[in-house]
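K.L.:
fold the following and give me the result.
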Amino acid sequence: MTDAAPRTGAVRGRRPPQGDPVVDRALALLAAFDTAHRALTLAELSRRSGIPVSSALRLAGRLTAWGALERGADGRFTIGLRLWEVASLAPRGQGLRQVALPAMRDLAEVTGQHVLLAVREGHEAVLVERLSDRGAMPVLYDVGGRLPLHSTGVGLVLLAHAPAEFQAEHLEQPLVHEPERVPVSPADVRRTLDRVRREGLATVHRRTPQPLLAVAAPVVDASEHVVAALSVLVPEAAADPRTVGPAVRTVARAISRGLGSRRSAGSPGAGTVR
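P.N.:
Coordinates of the predicted model:
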């Protein structure tokens, strides 16, 4: 793509009432990729985006020329490095990561497992960083992946500090634990959110892919808003929430101080998610 102004002229058919159809289609192509579909053939790209093959090929060619997509020798498309470079400029991810990484490394070294950092994006949590020891247990989420708010440690922290209106809207949805597909009671989630706000920690016991304990705490910025959640994942058999919890809370407070907060993250009175 170039910086030249777009050409004007007749447009076939009617334009949608909202949005630019070319931009919308290009975004739909990019949205076809996820952690389970990192490389797609043209046919797969067309099917997952809902765009006809001919249009998908044309748009994918433009995105490839710009660097948002790359095409391998086997003809499959992957997300391009240029798009990663642009995404890395997002202040909610990059600035937060720069402050958090040193403290996260210390926590990862102590636990020898996984340390996660996530922010809220709509009705999901997005994992912006994960540090993992070489011998750590298998986990389901990679950097850039999305996690449910109601059944993960980081998600519960972010949901607990979200505005009340957002919480009510979220709890009106059908809720299930993933990947177990076990229904979740909104009343149970509300009680859990009360406990998270009261204790400053979220604790989640999981059975899949193997028994683990997730303990998460809020990260607060200079405006005293909860901007992220920090979590550690450890094997349940070797974990003691009474020792893991204080460690996670301490590291979350250190990150919060690095962001300019004067209030102790994880303490009662932490602000809402911005």
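
K.L.:
every contact and neighbour count from this point should use C-alpha atoms.
P.N.:
Fine.

K.L.:
might one say that Gly80 is in contact with Ala65?
P.N.:
No. In this structure, Gly80 sits apart from Ala65 without contact. The criterion is Cα atoms under 8 Å, and the distance is 9.9 Å.

K.L.:
more neighbours, those two?
P.N.:
Counting neighbours by other Cα atoms under 10 Å for Gly80 and for Ala65 shows that Gly80 has the greater number, 17 against 14.

K.L.:
against Gly72, how distant is the more buried one?
P.N.:
In this structure, Gly80 lies at 11 Å from Gly72, with Cα to Cα, to the nearest Å as the measure.

K.L.:
burial count for the residue nearest to Pro268 when sequence neighbours are not counted?
P.N.:
The shortest distance from Pro268 to any residue that is not its chain neighbour, by Cα to Cα, 6 or more residues apart in numbering, is 5.9 Å, and that residue is Arg198. Neighbours of Arg198 under the rule other Cα under 10 Å: 14.

K.L.:
would you say Arg198 is within a helix?
P.N.:
Yes. Inclusion of Arg198 in a helix is indicated when DSSP: H, G, I helix; E, B strand; the rest coil is applied.

K.L.:
what about it, distance to Arg262?
P.N.:
Applying Cα to Cα to Arg198 and Arg262 gives a distance of 19 Å.

K.L.:
re the thing from before, ok, the residue nearest to Pro268 touching Thr192?
P.N.:
No. Counting by Cα under 8 Å, Arg198 stays clear of Thr192, with 9.8 Å between them.

K.L.:
quickly note the distance from Val157 to Thr41.
P.N.:
Distance, Val157 to Thr41, using Cα to Cα: 38 Å.

K.L.:
can you pull out the helices in the stretch 101-250 of the chain?
P.N.:
Taking DSSP state H, counting those that start in this stretch as the test, the helices found in the stretch 101-250 of the chain are 153-160, 164-171, 186-199, 241-258.

K.L.:
so what's His170 up against?
P.N.:
His123 (Cα atoms under 8 Å, 6 or more residues apart in numbering).

K.L.:
do you know how far it is from Asp188?
P.N.:
With the distance defined as Cα to Cα, His170 ends up 14 Å from Asp188.

K.L.:
for stretch 16-34, buried residues please.
P.N.:
25-26, 28-30, 32-33 (16 or more other Cα atoms under 10 Å).

K.L.:
wait, I meant stretch 101-113
P.N.:
Neighbour counts over stretch 101-113 (16+ other Cα under 10 Å) mark 101, 103-105, 107-108, 111-113 as buried.

K.L.:
and what of stretch 125-145?
P.N.:
Along stretch 125-145, these residues count as buried under the neighbour rule (16+ other Cα under 10 Å): 125-132, 137, 145.

K.L.:
next step: these restricted to strands.
P.N.:
Here DSSP state E is the test, and the buried residues of stretch 125-145 give 125-132 as lying in strands.

K.L.:
need those in TSV with distance to Val220, can you?
P.N.:
TSV is the format used below for those (distance: Cα to Cα, whole Å):
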residue	distance to Val220
Ala125	16
Val126	17
Leu127	17
Val128	16
Glu129	17
Arg130	19
Leu131	20
Ser132	23
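
K.L.:
quick one more, to check against the first:
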Amino acid sequence: MPSPGVAAVDRALTILAAFEIEQTPLSLAELARRTGLYKSTLLRLMTSLQEFGYLVQLADGRYHLGPTPFRLGAVYQRANNLHDQVMPVLRQLVTAGTESASFHVRHDAKQRLCVFRVDSQHSTLDRVEAGMLLPLDRGAAGRIILAFDGEMGETSDEIRKNCIATSFGERDPDCAGLACPVFGPNGKLAGALSLSGPKPRFTKENIKAMSSLLLTAATRLTRSLGGSSELLEKISTSAPVESHSREMSRRARK
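P.N.:
Down below sits the predicted model:
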């Protein structure tokens, strides 16, 4: 479906999006292949993108993202006051011995953005980094976003009922994940708080412990963002979170 916007702007944004697939410098030929644009069109647009710092050309002739996207990302974080609210929660989860903790928001109709990430204390990790775009229809965080943004269906109904989504090998066959919603004002979904890592560590016992910690963390973050935590509190498991935290920390030290 054609975009209702300005064609030249759409093409320029398509060029920038080409760098999201793989964070390496790209040649003009590779950019043409990824965007479907003629090289002559690319060169005209990329002149403007370089002028405003969105792209830089390296000594070998290849192109990479410039400093402007990073600067705008920093502005986004400051404006939304998310960094100071989310990062302490992610660090506390990891300190308690969980898998790697992330916070995801919807990017568009098909993708989610990992906004923040804190790696676990384990030696092996899943391949997720802040700034990555990931599919909405695969992975626990994506399913949380779809469910609490109103997607219909039995799976989404169950997720809304339990406030927890699990994923085993959906996006990466060797990895698994847990996620739950975080709410902002007026009951609107602020994002998905998730824990992810190698699939063998997602045993039934670990999932139970991490789910309790995750729901407690999401409740705390929801309150700090001005949302109602009533649903999360209702769903939270009855087992004391402190005991889960001590047990997860003990396993992490092994």
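
K.L.:
returning to what we had before: reformat the buried residues of stretch 101-113 of structure 1 into CSV and put distance to Ala56 of structure 1 next to each item.
P.N.:
Supplementary listing: those in CSV, determined by distance: Cα to Cα, whole Å:
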residue, distance to Ala56 of structure 1
Leu101, 39
Ala103, 43
Met104, 41
Arg105, 42
Leu107, 44
Ala108, 42
Thr111, 46
Gly112, 44
Gln113, 41
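
K.L.:
for those residues, which one is nearest Ala60 of structure 1?
P.N.:
Nearest to Ala60 of structure 1 among the buried residues of stretch 101-113 of structure 1, counting by Cα to Cα, is Leu101 at 34.8 Å.

K.L.:
who's in contact with the alignment partner in structure 2 of the closest one?
P.N.:
With TM-score structural alignment defining the correspondence, Leu101 of structure 1 maps onto Met87 in structure 2. Remark: with contacts taken as Cα under 8 Å, 6+ apart, Met87 of structure 2 is in contact with 116-118.

K.L.:
rewinding a little: now the buried residues of stretch 125-145 of structure 1 in TSV, please, with extra columns for distance to Thr243 of structure 1.
P.N.:
Below are these laid out as TSV (distance: Cα to Cα, whole Å):
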residue	distance to Thr243 of structure 1
Ala125	25
Val126	26
Leu127	24
Val128	25
Glu129	23
Arg130	21
Leu131	20
Ser132	19
Met137	19
Gly145	28
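
K.L.:
which one of these is nearest Val234 of structure 1?
P.N.:
Taking Cα to Cα as the measure, Val234 of structure 1 lies nearest Met137 of the buried residues of stretch 125-145 of structure 1, at 7.7 Å.

K.L.:
what do we get in structure 2 for that closest one?
P.N.:
Under the alignment defined by TM-score structural alignment, Met137 of structure 1 corresponds to Thr124 in structure 2.

K.L.:
how about the nearest residue to its match, chain neighbours excluded?
P.N.:
Spatial nearest neighbour of Thr124 of structure 2, chain neighbours left out: Pro198 (7.3 Å); criterion: Cα to Cα, 6+ apart.

K.L.:
flag every buried residue along stretch 200-219 of structure 2.
P.N.:
202, 206-207, 209-219.

K.L.:
any chance of the residues you listed in TSV, plus distance to Gly150 of structure 2?
P.N.:
As requested, the buried residues of stretch 200-219 of structure 2 are arranged in TSV below (distance: Cα to Cα, whole Å):
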residue	distance to Gly150 of structure 2
Phe202	28
Asn206	29
Ile207	26
Ala209	28
Met210	26
Ser211	23
Ser212	24
Leu213	25
Leu214	22
Leu215	20
Thr216	23
Ala217	23
Ala218	19
Thr219	20
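
K.L.:
related to what we said a few turns ago, who's more crowded, Val157 and Thr41 of structure 1?
P.N.:
The residue with more neighbours, out of Val157 of structure 1 and Thr41, is Val157; 36 against 15, by other Cα under 10 Å.

K.L.:
need the contact list for the residue mapped onto that one from structure 2.
P.N.:
In structure 2, the residue paired with Val157 of structure 1 is Ile144, using TM-score structural alignment. Residues in contact with Ile144 of structure 2 (Cα under 8 Å, 6+ apart) are 156, 159, 163-165, 179-181, 192.

K.L.:
try 7 Å
P.N.:
Ile144 of structure 2 sits next to 159, 165, 179-181, 192 when contact means Cα atoms under 7 Å, 6 or more residues apart in numbering.

K.L.:
filter those down to the ones in strands?
P.N.:
165, 179-181, 192.

K.L.:
quick one: which of those residues is nearest Leu43 of structure 2?
P.N.:
Of all those, Leu43 of structure 2 sits closest to Ala192, with 38.6 Å by Cα to Cα.

K.L.:
quick check: that closest one vs Glu233 of structure 2, distance?
P.N.:
As defined by Cα to Cα, Ala192 of structure 2 lies at a distance of 16 Å from Glu233 of structure 2.

K.L.:
look at those two and report which has more neighbours.
P.N.:
Here Ala192 of structure 2 and Glu233 are compared on neighbour count by other Cα under 10 Å; more neighbours surround Ala192, at 26 against 14.

K.L.:
I'd say the more buried one and His104 touch.
P.N.:
Yes. Using Cα atoms under 7 Å, Ala192 of structure 2 is in contact with His104, at 5.1 Å.

K.L.:
show me whatever sits in contact with both of these two.
P.N.:
Taking Cα under 7 Å, 6+ apart as the contact criterion, the common neighbours of Ala192 of structure 2 and His104 are Ala141.

K.L.:
what distance separates the start and the end of stretch 92-106 of structure 2?
P.N.:
Stretch 92-106 of structure 2 stretches 24 Å from its first residue to its last (Cα to Cα).

K.L.:
same question, stretch 121-128 of structure 2
P.N.:
15 Å.

K.L.:
relative to the whole chain's centre, how far out is it?
P.N.:
With Cα atoms, centre = their mean, to the nearest Å as the basis, stretch 121-128 of structure 2 stands 15 Å off its chain's centre.

K.L.:
quick one: contacts of that stretch?
P.N.:
Counting by Cα under 7 Å, 6+ apart, stretch 121-128 of structure 2 makes contact with 94, 175, 196-198, 252, all of which sit outside it.

K.L.:
of those - the most surrounded one?
P.N.:
Neighbour max across the contacts of stretch 121-128 of structure 2 (other Cα under 10 Å) = Ser196, 29 neighbours.

K.L.:
that one -> structure 1?
P.N.:
Per TM-score structural alignment, the equivalent position to Ser196 of structure 2 in structure 1 is Leu233.
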